[in-house]
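Enquirer: A predicted structure for the sequence below; I have some questions about it.
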Amino acid sequence: MTNDGRRLRGSRSREAILERAVSLASVEGLDGLTLGRLAAATGTSKSGFFAHWAGKEQLQLDAVEWAARQWSEHVVAPALRAPAGVRRLFALHEARLRFYGDGVLPGGCFFFTAQVEFDDRPGPVRDRVARALGEWQAFLQRQVTEAVELGELARDVDPAQLAYEIDALGEMVVTHSRLHDGAASLLHARRAVLQRLRALCPDPTLLPEDGHDS
């Protein structure tokens, strides 16, 4: 029981640190994650910190893993409750916008910051960020493909192209909502994808009528 309790406390401590690390990195980037700073921010002793991570790169890699898990919990899981097809595709976009609008991360999006920081820096961290972004794109593309197969999107829709457009419109919110009018950015991004999907859907009544309806 004692060993189990220690492992549980260790796991909780590690998860609390990673949660804080992803939050900080969404603003300052992964290079801003120094072991000393995170130890101070989380009230963890440096010796306790090194029990979890031997170096900065492993901490960065684990932060990417945590961010991917967070994205799955906040964006993917809620959308999967919607019916397969065009409604689930739009639910994914709405869940993403809700993630940004609710301010889950102070910087808006961990992966937006990470890809800008590491896009031209070869190495394990860049590879892991690229893989996470690729998996998201592939997931979006599968939802488009399924909607086409269900007859809820026109048969001549290019899944890769439409997935790219939806992703780009979601990503634009990250910068526009912070530099300009956040509420307007969210509304425009929601409406743009909604109108695109309704135009491609043989039965547009499956979707809300405009950018205000839920």
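Expert: Okay, I see it. Predicted model only: the values in this text are computed from it and were never measured.

Enquirer: contacts and neighbour counts: CA atoms only from here.
Expert: Fine.

Enquirer: excluding its backbone neighbours, what's nearest residue 64?
Expert: Taking C-alpha to C-alpha, 6 or more residues apart in numbering as the measure, residue 64 lies nearest to residue 129, with 6.7 Å between them; neighbours along the chain are not counted.

Enquirer: separation between the one you found and residue 61?
Expert: Distance of residue 129 to residue 61, computed by C-alpha to C-alpha, to the nearest Å: 9 Å.

Enquirer: And these two? Which one has more around it.
Expert: residue 129 (22 against 18; other C-alpha atoms under 10 Å).

Enquirer: Give me the buried positions along whichever strand or helix holds the more buried one.
Expert: Taking DSSP states H and E as the definition, residue 129 sits inside helix 124-149. The neighbour-count check on helix 124-149 (16 or more other C-alpha atoms under 10 Å) flags 125-126, 128-130, 132-133, 136-138, 140-148 as buried.

Enquirer: want to compare, so here's the second one:
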Amino acid sequence: MKRTPPAKTSKAPPPTDRRRAHGASTRREILDAARRIAAADGLEALSIGRLATEVGMSKAGLFAHFGSKESLQIATIDSAWDVYRSEVLEPTTASPPGAPQLRAYMEHYFEYVQRHAMDGGCFFTAASSEFDDRTGPVRDRVFKSTAERSAFLDNVLHDAVAAGHLPKNTDVAQMSFEIMALVTGTNLLFQLYKDPQIFQRARRTLRAMPPPKRSSKGAAD
């Protein structure tokens, strides 16, 4: 008589793995709340005590995750960068290189700003304004993230030149500066007025923006 083998049963994960998964989930919840506080009120408003109240934990439990206010601030910046990368940068790279990616970058950024309007809009615009005249590890982490954001846009523009979508003598550094100034200003004005027409004005400004040319010496005038 042919016997049917017993069905395989999945083993429950070991207690150590369950604790690790629970700890990671708790940390994500904490950092979600930390981003909201920091984006709305500033990174300096972020404290172990305030965050413990926000997430319903003890100060001791929260301290075990981060150890200090500075470590919490840096972890919050890193978490905000993960959000920015997943909502703006990664979707942009799904478009063809060149002009399509430039347009995609603007659109994904505007969507990001509107999606987080109740939490202060662009996290890095707010953090840059807060820490632009300070020193220390928190300011350095803000600077690193904003520099990576600018470098990403530089690469998009270089690809647009290579694809023939922008003139070969385009001053990429200057154009990148102008676009970053445009999107930063758009974020600030939308946060103040909450008027979606601001994004339409920004789009028209970008379309009308002539590519700046490099000087004959290869540097911006």
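Expert: Nice, thanks for sending it over. Remember, it's a predicted structure, so these values are computed and weren't measured experimentally.

Enquirer: TM-score them against each other, please.
Expert: For this chain pair, the superposition-based TM-score is 0.88 by TM-score structural alignment, normalised by the length of the first structure; 198 aligned residues with a C-alpha RMSD of 1.4 Å.

Enquirer: and the counterpart of residue 121 of the second structure in the first structure, how many neighbours does it have?
Expert: In the first structure, the residue paired with residue 121 of the second structure according to TM-score structural alignment is residue 108. Using other C-alpha under 10 Å, residue 108 of the first structure has 23 neighbouring residues.

Enquirer: residue contacts, residue 108 of the first structure?
Expert: Remark: with contacts taken as C-alpha atoms under 8 Å, 6 or more residues apart in numbering, residue 108 of the first structure is in contact with 26-27, 100, 174.

Enquirer: Quick check: the two most widely separated of the residues you listed?
Expert: 27 and 100 (13.4 Å; C-alpha to C-alpha).

Enquirer: Just give me the match in the first structure for residue 100 of the second structure.
Expert: With the correspondence set by TM-score structural alignment, residue 100 of the second structure lines up against residue 87 in the first structure.

Enquirer: again, but for residue 158 of the second structure
Expert: Alignment note (TM-score structural alignment): residue 158 of the second structure maps to residue 145 of the first structure.

Enquirer: and that match, how far is that from residue 33 of the first structure?
Expert: Looking at residue 145 of the first structure against residue 33 of the first structure, where the rule is C-alpha to C-alpha, the gap reads 39 Å.

Enquirer: Residue 18 of the first structure maps to what in the second structure?
Expert: Under TM-score structural alignment, residue 18 of the first structure pairs with residue 31 in the second structure.

Enquirer: Residue 8 of the first structure matches what in the second structure?
Expert: When the two structures are superposed using TM-score structural alignment, residue 8 of the first structure falls opposite residue 21 in the second structure.

Enquirer: Give me the residue at the spatial middle of the first structure.
Expert: residue 71 (4.1 Å; C-alpha atoms, centre = their mean).

Enquirer: how about it, what's its partner in the second structure?
Expert: With TM-score structural alignment defining the correspondence, residue 71 of the first structure maps onto residue 84 in the second structure.

Enquirer: any idea how far its match lies from residue 59 of the second structure?
Expert: For residue 84 of the second structure, the distance to residue 59 of the second structure - C-alpha to C-alpha - is 28 Å.
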